[in-house]
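*Asks:* Give the three-dimensional model of this entry:
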Amino acid sequence: MNTDDVRPTGDAPRFVVQIHDARRMHFDFRLEVDGVLKSWAVPRGPSDNPRDKRLAVPTQDHPLEYREFEGVIPQGEQGGGTVIVWDQGTYRPLSHDEQGTPVSFGEALERGHATFWLEGARLHGEFALTRLRAGDDEPEPSPVAWLLIKANDNEAVHDGPGTPDPYNARSARTGRTLHQVEAAERTHQD
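*Replies:* Okay, here's the model as predicted:
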């Protein structure tokens, strides 16, 4: 694949990956779609290694402004815990129908399989989100979870871990760790 053909333009939709140290540590993978951030909790984080198939559990849509959020959500509130922006950038939808005609990203998600090219501070290249179903015997298939998978392209990493240790990871926006963001919030409150 010629990567020049899939790199996004300046008005491309945005994405963000936030590390969220809440009840359970996880990564929040968010894509700008139809005026909101479609969101998935990815317990082990996105990987740039095609061998890693990452579970991605859909969560509620978030407002676009949330892609810049970094701070502490108070305990007792939904999602209470510390958040940093691990990666951010733009993406380009790559999904198409059976005839090869491009489809909107929202439609691709509704169909249960969306491919896209990320241009982030850390993540680059083609990825796919594929919906898993609860079971074929159900009258209406229910989305239980998705898989987030890196394509085997020129941007893929084949040796080493695909995602860093979230406790030592640094923000793509500020360079701070989760601990530093939390400490700064405590200092600000005192």
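*Asks:* C-alpha from now on. contacts and neighbour counts both.
*Replies:* Noted.
*Asks:* By residue count, what's the longest strand in the chain?
*Replies:* strand 81-93 (DSSP state E).
*Asks:* Do a quick rundown of the helices in the chain.
*Replies:* Taking DSSP state H to define them, one finds helices in the chain at 105-111, 178-189.
*Asks:* P63: which of the ones you listed is closest?
*Replies:* Taking C-alpha to C-alpha as the criterion, P63 comes closest to helix 105-111 out of the helices of the chain, the separation being 16.0 Å.
*Asks:* Buried residues, that closest one. List them.
*Replies:* For helix 105-111, burial by neighbour count (16 or more other C-alpha atoms under 10 Å) applies to F105, A108, L109.
*Asks:* structure for this one too, so we can compare:
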Amino acid sequence: MTARERLRDYHAKRDFGRTGEPRGRGAAVGDEPRFVVQIHDASTLHFDFRLQVGDVLKSWSVPKGPSGDPRDKRLAVPTEDHPLEYEEYEGVIPAGEYGGGTVIVWDHGTFEPLSHDRKGRPVDFAESLDHGHATFRLHGEKLRGEYALTRFRTGKDESWLLVKGSADHARRQGTPDPRRARSVHSGRTLAQVAGNS
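*Replies:* Predicted coordinates:
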């Protein structure tokens, strides 16, 4: 399947004449896969967690955001694949558009796929996600260490859990207040980005 086919849902939900979101014209794929966590103040305030898988960003909405504490199991609801260029996106999606609201880049960086089979052999990352469990190590400005995504419900209400690995030294704290959080790109808060639109 091509990136264009994987982005069909993304394109169908957006009017690019109104929104400044990237169309997805084919960003270069680097040596190390990328991740981004965005704070999105839409109909509900939430975090969007995105992992590069091939030429798209697989995406989940995480209402409470990722945690550095292995005791926190965070709900992660899958959304449509996004283009690689979305890693850089920060701005205001106009009211009335899908996802209307303000977006900032809370964290970004690279990640290492860590998934393996029962014999300890590496498993393709896309395949591990298809099977419903993927482990990876994040190398971000704020998030570091091992995490896992595990699907616990399939079908129309597909749901996953995002959990920090217990082997790492845990930061015994949750995610900061998203309204006060600052972008790793611009240093601005949600209110500051919204005010400059």
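*Asks:* related to what we said a few turns ago, which one of the helices of the first structure lies nearest to A121 of the first structure?
*Replies:* When those are ranked by distance to A121 of the first structure, counting by C-alpha to C-alpha, first place goes to helix 178-189 at 17.8 Å.
*Asks:* quick one: which of the helices of the first structure is nearest P43 of the first structure?
*Replies:* helix 178-189 (16.1 Å).
*Asks:* Show residues contacting that closest one.
*Replies:* Counting contacts by C-alpha atoms under 8 Å, 6 or more residues apart in numbering, the residues outside helix 178-189 of the first structure that touch it are D21, E70, G71, V72, T82, V83, I84, Y167, N168, A169, R170.
*Asks:* Check the offset of it from the chain's centre.
*Replies:* 25 Å (C-alpha atoms, centre = their mean, to the nearest Å).
*Asks:* Stretch 24-35 of the first structure now?
*Replies:* Taking C-alpha atoms, centre = their mean, one finds the center of stretch 24-35 of the first structure at 5 Å from the center of the full chain.
*Asks:* Would you mind giving the residues in the second structure matched to that stretch?
*Replies:* Residues 44-55 of the second structure are the counterpart of stretch 24-35 of the first structure, counting by TM-score structural alignment.
*Asks:* Also stretch 55-65 of the first structure?
*Replies:* Under TM-score structural alignment, the alignment places stretch 55-65 of the first structure onto residues 75-85 of the second structure.
*Asks:* middle-most residue in the first structure, spatially?
*Replies:* With distances taken as C-alpha atoms, centre = their mean, the residue of the first structure nearest its centroid is F29 (2.1 Å).
*Asks:* so how far is R67 of the first structure from that one?
*Replies:* Counting by C-alpha to C-alpha, to the nearest Å, the separation of F29 of the first structure from R67 of the first structure is 10 Å.
*Asks:* Check the contact lists of these two and give me the overlap.
*Replies:* With C-alpha under 8 Å, 6+ apart, F29 of the first structure and R67 have common neighbours F15, V16.
*Asks:* Can you tell me the number of residues neighbouring the closest residue to S39 of the first structure other than its chain neighbours?
*Replies:* The spatial neighbour of S39 of the first structure that comes closest, neighbours along the chain excluded (C-alpha to C-alpha, 6 or more residues apart in numbering), is R30 at 4.4 Å. Other residues near R30 of the first structure come to 25 when the count uses other C-alpha atoms under 10 Å.
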